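>>> Just a sequence and a predicted model for now, questions to come.
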Amino acid sequence: MASSLTRNCTRISKSISLRFMSNLPENTVYGGPKPQNPNQRVTLTHLRQKHRKGEPITWVTAYDYPSAVHLDAAGIDVCLVGDSASMVVHGHDTTLPISLDEMLVHCRAVARGAKRPLLVGDLPFGTYESSTTQAVDTAVRVLKEGEMDAIKLEGGSASRINAAKAIVDAGIAVIGHVGLTPQAISVLGGFRAQGRNIASAVKVVETAMALQEAGCFSVVLECVPPPLAAAATSALNIPTIGIGAGPFCSGQVLVYHDLLGMMQHPHHAKVTPKFCKQYAEVGEVIDKALMDYKEEVSKSLFPAPSHCPYKITKNELDGFLTELQNLGLDKAASAAASAAEKIEPSESRDGAFIAIS
């Protein structure tokens, strides 16, 4: 008995000591802005294991708390907070206008809702091209202020590859992005598929390999022919994530609003990619619900008595009506009495609870 008590005391003592140690054991050290508990959060280790086993990796691009909660519940591996928020959420025609501060707001909202996926934040246009110092500073803000686990940057020019390497050297996980790079539409001549001729196809593969060499742990392949995506996936030792790149990548990513079919407005219709599969028609449901709401309000059908949960007893109502009359507000007292009778006329007569707004 004494021996058992001694063992328990020793165990408690060790636990208390551990809690106050400044140099916590390796398995309790943060792997990013959030505790990377293997049982709760997806980590780079998880993604590498899936890649090694040939298990497809699931990504979804989302921009706010509600969508992040849905991704979390669905068990999606990676949530990308994309600069496509510029088009999807803010209504711009390109990804270029969105600022870093705006992106950080989206990142924090997603981080509050998605507790399981690996969180990746896009570096918006104009925040990492000038120098490696600018790139590292921006990436640090995305992790520290945006609460992301990793960043993604576009393109494969020498300066962007250097930026990727500098960010990796700073201790931040980086994802590359080749093929159609929306931030480069000025030189691409618009949102155009890439890799459709020999030179362009070879360039995509070489750029992906250069990003791998720079230390990227994954590369997004956007809007390229499937054979090219297959070649890049084979040539790389890191996962490729396809978006409009066919089925031969290590994983796939789609935008939350696109895959749910939420884009019913003409603006959204023109920014919804033709490669996207819509797994639902949520936009139509939303449109119908809003029209039904408008009609019911217009016809005074909503709110009905069942939507009036806040009650006042008959005694309190009578006292309220008396006070209104004492204040010379006879018309208001009459309106209140009439409302009470209309909401629950039978209960009004019986002296039970009466609704009043």
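That came through, no problem.
>>> can we go C-alpha only for contacts and neighbour counts from here?
Fine.
>>> ok, how many other residues are close to residue 290?
By other C-alpha atoms under 10 Å, 12 other residues sit near residue 290.
>>> Just the strands from this protein, written as ranges.
Along the chain, counting by DSSP state E, strands occupy 57-61, 78-81, 118-122, 150-152, 173-179, 218-222, 240-243, 251-255, 311-312, 354-355.
>>> With residue 331 as the reference, name the closest of the ones you listed.
Among the strands of the chain, the nearest to residue 331 by C-alpha to C-alpha is strand 354-355 (18.6 Å).
>>> Could you list every helix and strand in contact with that closest one?
strand 311-312, helix 330-343 (3 or more C-alpha pairs under 8 Å, 6 or more residues apart in numbering; DSSP states H and E).
>>> returning to what we had before: with residue 87 as the reference, name the closest of the strands of the chain.
strand 251-255 (11.4 Å).
>>> Give me the angle between that closest one and strand 218-222.
60 degrees (axes from the mean of the first three to the mean of the last three C-alpha atoms, to 10 degrees).
>>> Not counting strand 251-255 itself, show me its contacts.
Here strand 251-255 makes contact (C-alpha atoms under 8 Å, 6 or more residues apart in numbering) with 56-62, 239-243, 276.
>>> That one: which residues count as buried?
Buried residues in strand 251-255, counted by 16 or more other C-alpha atoms under 10 Å: 251, 252, 253, 254, 255.
>>> next, the one to line up against it:
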Amino acid sequence: MSTHADSKPWTVPALAQAKREGRKLVMLTAYDAGFARTFDANGTDLILIGDSLGMVVQGHDSTLPVTVADMVYHTRAVARVLERALLVADLPFGADATPERALEASLQLLQAGAEMVKIEGAGFKLDIIRHLVEREIPVCSHLGLTPQSVLRLGGFRVQGRGEAAEQLRRDAAAAVDAGAALVVLECVPSPLAAQITAEIAAPTIGIGAGPGCDGQVLVMHDFLGLDSGHRRPKFVKDFLAEGGSIAGAARAYADAVRNGSFPDADHAYAQ
């Protein structure tokens, strides 16, 4: 049974404590009450209402069309059923363009039941993080491949290789300095992600960032082996195939993250 012995609800300070104690964090996306309830009861520590819903729920080619209203709707649905997992919600594209817009969107998400908001990127976003944290809103920073930047990046590509590695290290340190309590690293070479994890005080959650992160996240549809209509990234693994049921898949995923067997080399990127 993969549910952690400590059944108390997760809090933001508990995330940092887990890092200090070397306990791996298990995160999955969910977009409705049914899946969220199952994940919550079977070992998932954090639930992410990802703007990935634009692609896997709404059928768009990117996350860009997702609105704050979309995020609030799905956040409310998931928040109603959670008993243990910490609920994180994405600020969708454009919602964090200014401190004022980010604050308004974040307030809506927290009032809908989120306990933390996630912001993609660094640069001017560091001021946004600081602005929110100063107003008692917990923030997760998302670095590496940032899907909201797909037009500028020219597609979904591994980030942080070569000379870009040092910038990514600086960005992670700066995000934590600005107040981020959690850092998601997406599509980052495993050695770099492990280095960043060792350097910053906040826990890191990897998605295509190797086993050296403090935890892992997968999009729900990917970890259940569903066809999203898009190319499956290297880091995706079908846990439903070995779990036998949705609850079993959640337990299998949680066990694999905690015992270090996922991700392995086949589900990570080299330097």
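Received it, and whenever you're ready, just let me know what you need. A quick note: this is a predicted structure, and the numbers were derived from the prediction, not measured.
>>> picking up where we left off before, out of the strands of the first structure, nearest to residue 158 of the first structure?
Using C-alpha to C-alpha, the nearest of the strands of the first structure to residue 158 of the first structure is strand 173-179, at 13.0 Å.
>>> what's the mean deviation for that closest one versus the second structure?
By mean C-alpha distance after the TM-score superposition for the first structure, the fitted strand 173-179 of the first structure averages 0.4 Å away from its aligned residues in the second structure.
>>> what span of the second structure lines up against that strand?
Counting by TM-score structural alignment, strand 173-179 of the first structure falls onto residues 138-144 of the second structure.
>>> Residues contacting that stretch, please?
By C-alpha under 8 Å, 6+ apart, the surrounding residues in contact with stretch 138-144 of the second structure are 12, 115-122, 129, 132-133, 158-160, 168, 171-172, 175, 179-188.
>>> that older thread, reformat the helices and strands packed on strand 354-355 of the first structure as JSON lines; add distance to residue 134 of the first structure and mean neighbour count.
As requested, those are exported to JSON lines (distance: least, C-alpha to C-alpha, whole Å; neighbours: other C-alpha atoms under 10 Å):
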{"stretch": "strand 311-312", "distance to residue 134 of the first structure": "59", "mean neighbour count": "15"}
{"stretch": "helix 330-343", "distance to residue 134 of the first structure": "63", "mean neighbour count": "16"}
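>>> Flag every buried residue along stretch 311-320 of the first structure.
So for stretch 311-320 of the first structure, counting by 16+ other C-alpha under 10 Å, buried means 312, 313, 314, 317, 320.
>>> wait, the first one sits on residue 343?
What that stands for is residue 312 of the first structure. No. Using C-alpha atoms under 8 Å, residue 312 of the first structure is not in contact with residue 343; the gap is 11.9 Å.
>>> okay, and the common contacts of the two?
Shared contacts of residue 312 of the first structure and residue 343, defined by C-alpha under 8 Å, 6+ apart, comprise 354, 355.
>>> Would you map the helices across the stretch 251-357 of the first structure?
With DSSP state H, counting those that start in this stretch applied, the stretch 251-357 of the first structure shows helices at 256-259, 266-271, 282-298, 314-326, 330-343, 345-350, listed in chain order.
>>> Could you export the ones you listed as TSV, including distance to residue 188 of the first structure?
Below are the helices of the stretch 251-357 of the first structure laid out as TSV (distance: least, C-alpha to C-alpha, whole Å):
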stretch	distance to residue 188 of the first structure
helix 256-259	23
helix 266-271	17
helix 282-298	31
helix 314-326	70
helix 330-343	63
helix 345-350	69
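>>> which one of those lies closest to residue 113 of the first structure?
The nearest among these, by C-alpha to C-alpha, is helix 256-259 at 14.2 Å.
>>> chain center to the closest one, what's the gap?
How far helix 256-259 of the first structure lies from its chain's middle: 11 Å, per C-alpha atoms, centre = their mean, to the nearest Å.
>>> which residue is nearest the middle of the first structure?
With distances taken as C-alpha atoms, centre = their mean, residue 62 lies nearest the centre of the first structure, 3.1 Å away.
>>> After alignment, which residue of the second structure pairs with that residue?
Here residue 62 of the first structure is matched to residue 30 in the second structure, going by TM-score structural alignment.
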